[in-house]
Structure formats: C-alpha cells, structure tokens
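Peer 1: Fold the stuff below for me.
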Amino acid sequence: MSALLEKERITARISSAVADVLNSAAELTGTTLNGFVVQAALEKAQKIVDREKRITISRDDAAMLLNLLDNPPQPNEAMQRGFKRFMEEKYGGRKD
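Peer 2: Here you go, the predicted structure:
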C-alpha cells in the first residue's frame, strides 16, 4: 500500500539572467530546473534551521557551565523565596 504524498507548489518570477544561470547549473548537475531549485533551497533552508537551533559557546563558557552543573551554588534568599512562591502557585502549598 503506497502512502499519498501531498505536494505543494511554489512559483517565482526571476530575470532571464538568473534563469540562465539556474538552467546552466541544473544541466551541469544532471537534473531538472525544478529539481535543482528545490534541492538548493532545501539545502539552504536546512543550514539556516540547523544554525538557529544550535547554541555555540566558547570552551571557557562550556567549562563554567559544566562546573556549575557539577557544583551548583547554594540557593540564596531570593531563590528560596522564589521557589517557595512557585511551589505555592503550582501546587497550592502542598508538601507532596
């Protein structure tokens, strides 16, 4: 049993100079203009999505974060009050 594939359509108005370059690139890669444009757009979109999902930090920052996870500081008064307020709001003051 084959699954039905939903297909979307996109259109773009481009200059003849851009069309010539895209057609040339499609021919050089042995694909259709449509296939080339879709693949190129997909590669670019994936790079953008990957870049935006990734958080890059320095080695020093990573070491500091790992140290804080391994050796968390004791909560100060403000943090203790905030935690108490959170527990009361979320759980209505229950202790379970």
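
Peer 1: CA only for contacts and neighbour counts going forward, please
Peer 2: OK.

Peer 1: Give me the next element, helix or strand, following the top helix by length along the chain.
Peer 2: Secondary structure of the chain read by DSSP state H shows that its longest helix is helix 33-53. Using DSSP states H and E, the helix or strand that directly follows helix 33-53 along the chain is helix 59-70.

Peer 1: just how off-centre is that following helix within its chain?
Peer 2: Centroid separation between helix 59-70 and its chain, computed with CA atoms, centre = their mean, to the nearest Å, is 23 Å.

Peer 1: what's the answer for stretch 50-62, then?
Peer 2: Worked out by CA atoms, centre = their mean, stretch 50-62 lies 12 Å from the chain centre.

Peer 1: Please provide the structure for the following sequence as well, for comparison with the first:
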Amino acid sequence: METVTAKQDRIGARVPHEVYETLCRAAELTGATVNQFLVQSALKEAQAVIEREEVIRLSPRDWNWLLDLMENPPQPNAKLQAAMKHYQDAKQNNADNTFNWGP
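Peer 2: So this is what the prediction gives:
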C-alpha cells in the first residue's frame, strides 16, 4: 500500500531572546509547540493580508449602486466610443500582422 507524504518546506528565523521567550509563553498557553504557534499565527496573518488586498468590501448602499450600474449601464460617451474603436482597430491590425516564424 502506498503512502503519500505532503511536501513540506522549512522556515527559519533568528529573533531576540525576549521575543523568543514571549513566543514560548504564548505557545505554552495555547497548548502548542513554538513551531506550531508560529505557523498558525503567521498563516492567520497571511490570510488576513491576502483577504485585505484581494477582497473588495462594499456597503449596502454602494452594492446597490454597483448592481444598478451593471443592470442599467449608461450610454458610452465619445471618449469610450473612441477607445473601443481604437481597441478594435488594434485587435484587427494584430490579427493581420501575425508573427512569421520562417526566414
């Protein structure tokens, strides 16, 4: 029977003795090893940072405003129409000028 082992990486850090003592005390109070405590704490903070940077939070008022805009978008103005034409022209030019691998 095969056993599957998950790939693990190592992280090391040097810290002042006072920091180490604080980490040891906190780990002991939570019933974890220092390593477990560090990994759990770092992972929780990492997830919070990622969520803070990747998730957009809206108030109910702003959410309703956004939904209304998506359901009833305004008519494109002259600048947007020019940008769309520029994009379509550039896309067409790219399709006509495909890269030639030959000599």
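
Peer 1: quick revisit: who are the packing partners of the longest helix of structure 1?
Peer 2: Secondary-structure packing of helix 33-53 of structure 1 (3 or more CA pairs under 8 Å, 6 or more residues apart in numbering; DSSP states H and E): helix 16-28.

Peer 1: distance from the helix it packs on to structure 2 after superposition?
Peer 2: Once fitted to structure 2, helix 16-28 of structure 1 is off its aligned match by 1.6 Å on average (mean CA distance after the TM-score superposition for structure 1).

Peer 1: Please list the outside residues in contact with that helix.
Peer 2: Residues from elsewhere that reach helix 16-28 of structure 1 (CA atoms under 8 Å, 6 or more residues apart in numbering): Thr32, Leu33, Gly35, Phe36, Val37.

Peer 1: In it, which of the residues would be classed as buried?
Peer 2: In terms of neighbour count (16 or more other CA atoms under 10 Å), helix 16-28 of structure 1 has its buried residues at Leu22, Asn23, Ala25, Ala26.

Peer 1: tell me, that helix lands on which residues of structure 2?
Peer 2: In the comparison with structure 2, helix 16-28 of structure 1 aligns to the range 17-29 (TM-score structural alignment).

Peer 1: sorry, back to before: just the buried subset of the contacts of helix 16-28 of structure 1, please.
Peer 2: The neighbour count (16+ other CA under 10 Å) marks Leu33, Phe36, Val37 as buried among the contacts of helix 16-28 of structure 1.

Peer 1: Specify which member of those is nearest to Gln46 of structure 1.
Peer 2: Val37 (14.1 Å; CA to CA).

Peer 1: distance of the residue lying closest to the closest one once chain neighbours are set aside from Ala45 of structure 1?
Peer 2: Spatially, and ignoring its direct neighbours in sequence, Val37 of structure 1 is nearest to Leu22 (7.6 Å; CA to CA, 6 or more residues apart in numbering). Using CA to CA, to the nearest Å, we find Leu22 of structure 1 at a distance of 18 Å from Ala45 of structure 1.
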